[in-house]
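Got a predicted structure plus its sequence, pasted below:
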Amino acid sequence: MSRTSRPGRPSPRAGDPCPCGLPAAYGECCGRFHAGRAAPTAEALMRSRFAAFAVEDEAYLLRTWHPTTRPARVEFERGMRWTALEIEDVSEGSPLHTNGTVSFRARYTYRGKPGELRERSRFTRHEGAWVYLDAADTT
């Protein structure tokens, strides 16, 4: 797997529950995308990116970020734990589209205190694969 993380952070196992919230094992869900398979839809990419934040897979996050908006590195906050993802709305982003948006609510704990991030993310195809472009709205 192509993950870069802080020392001591355990890698997920294929049979572990997937962090994205779908009722599937990590290896059959987002783990297959982290291992190199392309996400077929913008929603699948959104879910796999959430899971990548949860397991701190920097390489995957950078690989699935559009080159015009991609940062040089992804910094993972000490004490941050992503705990749940809720997809609120999807517009376009199917295998037949070239662009799409996914609105979501991501829950986390930061140093033991709960919080949430709401975002409407924009996705586009780059060299045939879905990539994250940017956040249209956040709260």
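That came in fine, so what should we check first?

C-alpha only now, for contacts and for neighbours.
Fine.

Setting the sequence-adjacent residues aside, check what's closest to Arg125.
Thr98 (5.4 Å; Cα to Cα, 6 or more residues apart in numbering).

What of Asp134?
Using Cα to Cα, 6+ apart, the nearest residue to Asp134 is Arg122, at 5.4 Å.

show me the contacts for that neighbour.
Asn99, Gly100, Thr101, Val102, Tyr132, Leu133, Asp134, Ala135, Ala136 (Cα atoms under 8 Å, 6 or more residues apart in numbering).

Also Trp130?
Neighbours of Trp130 in contact, by Cα under 8 Å, 6+ apart: Ala38, Ala39, Pro40, Thr41, Ala42, Leu45, Thr64, Phe123, Thr124.

Please report how far Phe50 lies from Arg122.
Relative to Arg122, Phe50 is positioned 14 Å away (Cα to Cα, to the nearest Å).

Next, the residue nearest to the spatial centre of the chain: secondary structure please.
Nearest residue to the geometric centre of the chain (Cα atoms, centre = their mean): Arg49, 1.1 Å. With DSSP: H, G, I helix; E, B strand; the rest coil as the basis, Arg49 sits in helix.

Also Trp82?
Going by three-state DSSP: Trp82 is strand.

That one touches Ala52, doesn't it?
No: at 9.8 Å, Trp82 does not count as touching Ala52 under the criterion of Cα atoms under 8 Å.

Turn the contacts of Arg122 into TSV, columns for neighbour count and distance to Glu58.
Formatted as TSV, the contacts of Arg122 follow (neighbours: other Cα atoms under 10 Å; distance: Cα to Cα, whole Å):
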residue	neighbour count	distance to Glu58
Asn99	20	24
Gly100	21	23
Thr101	24	22
Val102	24	21
Tyr132	26	14
Leu133	22	16
Asp134	18	17
Ala135	15	18
Ala136	12	22
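
structure B:
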Amino acid sequence: MKPPRADQACPCGLPARYEACCGRFIDHWPAQPAPDPERLMRSRYTAFARGQADYLRATWHPDHRPAAIDFEPQARWLGLEVRRARLIDATHGEVEFVARYRVAGCAVRLHELSRFVLQDGHWLYTDGDLQN
């Protein structure tokens, strides 16, 4: 999978170029972490779309981090919709999102309520529940 150029629109759906949007978190981790759970979710979607496993592993809480991240090489990421994002307290947050992609001509829709924790100044993905 060839990632998009840095000067292209950010895959997360916000109206900005990659380097001014999610790229500032992905390319400068850990010096510039995502400031809240929603921005972390958006940057993780972008990392999936661009095949950036190192960032995904770095932003996954160590208690829940998989040993490896396997990308579907034929996946074409189509879009991200953040349905809601909320802080539960100063160190916990949730983001409900729908991510769409296509594999071998088949549309896939991933709807998840994700949980995040703030640890040592960095928001980390812990886990999530699939939604209908």
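Great, that's in hand. Computed from a predicted structure; not experimentally measured.

burial of the residue nearest to Arg125 of the first structure, as a residue count?
17 (other Cα atoms under 10 Å).

Asp36 of the second structure now?
21.

same deal with the one 4 residues further on?
Here the count is done by other Cα under 10 Å, and Leu40 of the second structure has 24 residues near it.

got a list of what the counterpart of it in the first structure touches?
Using TM-score structural alignment, the equivalent of Leu40 of the second structure in the first structure is Leu45. Leu45 of the first structure sits next to Ala39, Trp130, Val131, Tyr132 when contact means Cα under 8 Å, 6+ apart.

and the third one, what element?
Assigning secondary structure by DSSP states H and E places Val131 of the first structure in strand 129-138.

so where does the nearest residue to Arg44 of the second structure once chain neighbours are set aside fall, helix or strand?
Excluding the flanking residues, the one nearest Arg44 of the second structure by Cα to Cα, 6+ apart is Leu56, at 6.1 Å. Element membership for Leu56 of the second structure (DSSP H and E) is helix 53-58.

how about that helix, aligned to which bit of the first structure?
By TM-score structural alignment, helix 53-58 of the second structure lines up with residues 58-63 in the first structure.

compared with the second structure, how much does that stretch deviate?
With mean Cα distance after the TM-score superposition for the first structure, stretch 58-63 of the first structure departs from the second structure by a mean of 0.1 Å once superposed.

Roughly how far does the equivalent of His97 of the first structure over in the second structure sit from Leu118 of the second structure?
Superposed on the second structure with TM-score structural alignment, His97 of the first structure falls opposite Ala90. Counting by Cα to Cα, the separation of Ala90 of the second structure from Leu118 of the second structure is 8 Å.

next one: Glu38 of the second structure
Relative to Leu118 of the second structure, and taking Cα to Cα, Glu38 of the second structure is found at 12 Å.

Just want to know which of these two has more residues nearby.
Ranked by neighbour count (other Cα under 10 Å), Glu38 of the second structure and Leu118 place Glu38 first, with 23 against 18.

is it true that that one lies in a strand?
No: counting by three-state DSSP, Glu38 of the second structure is not part of a strand but helix.

check contacts around it.
Taking Cα under 8 Å, 6+ apart, one finds Val82, Ala85, Val95 in contact with Glu38 of the second structure.

Repeat the analysis, applying 10 Å as the threshold.
44, 82, 84-87, 93-97, 114, 116, 123 (Cα atoms under 10 Å, 6 or more residues apart in numbering).

can you tell me which of these are in helices?
Arg44 (DSSP state H).

What about the contacts of Glu38 of the second structure, which are in strands?
Taking DSSP state E as the definition of strands, these contribute 82, 84-87, 93-97, 114, 116, 123.

hang on, the earlier thing: for the strand holding Val131 of the first structure, give me the average deviation versus the second structure.
Relative to the second structure, strand 129-138 of the first structure is 1.2 Å off (mean Cα distance after the TM-score superposition for the first structure).

Done for today, thanks.
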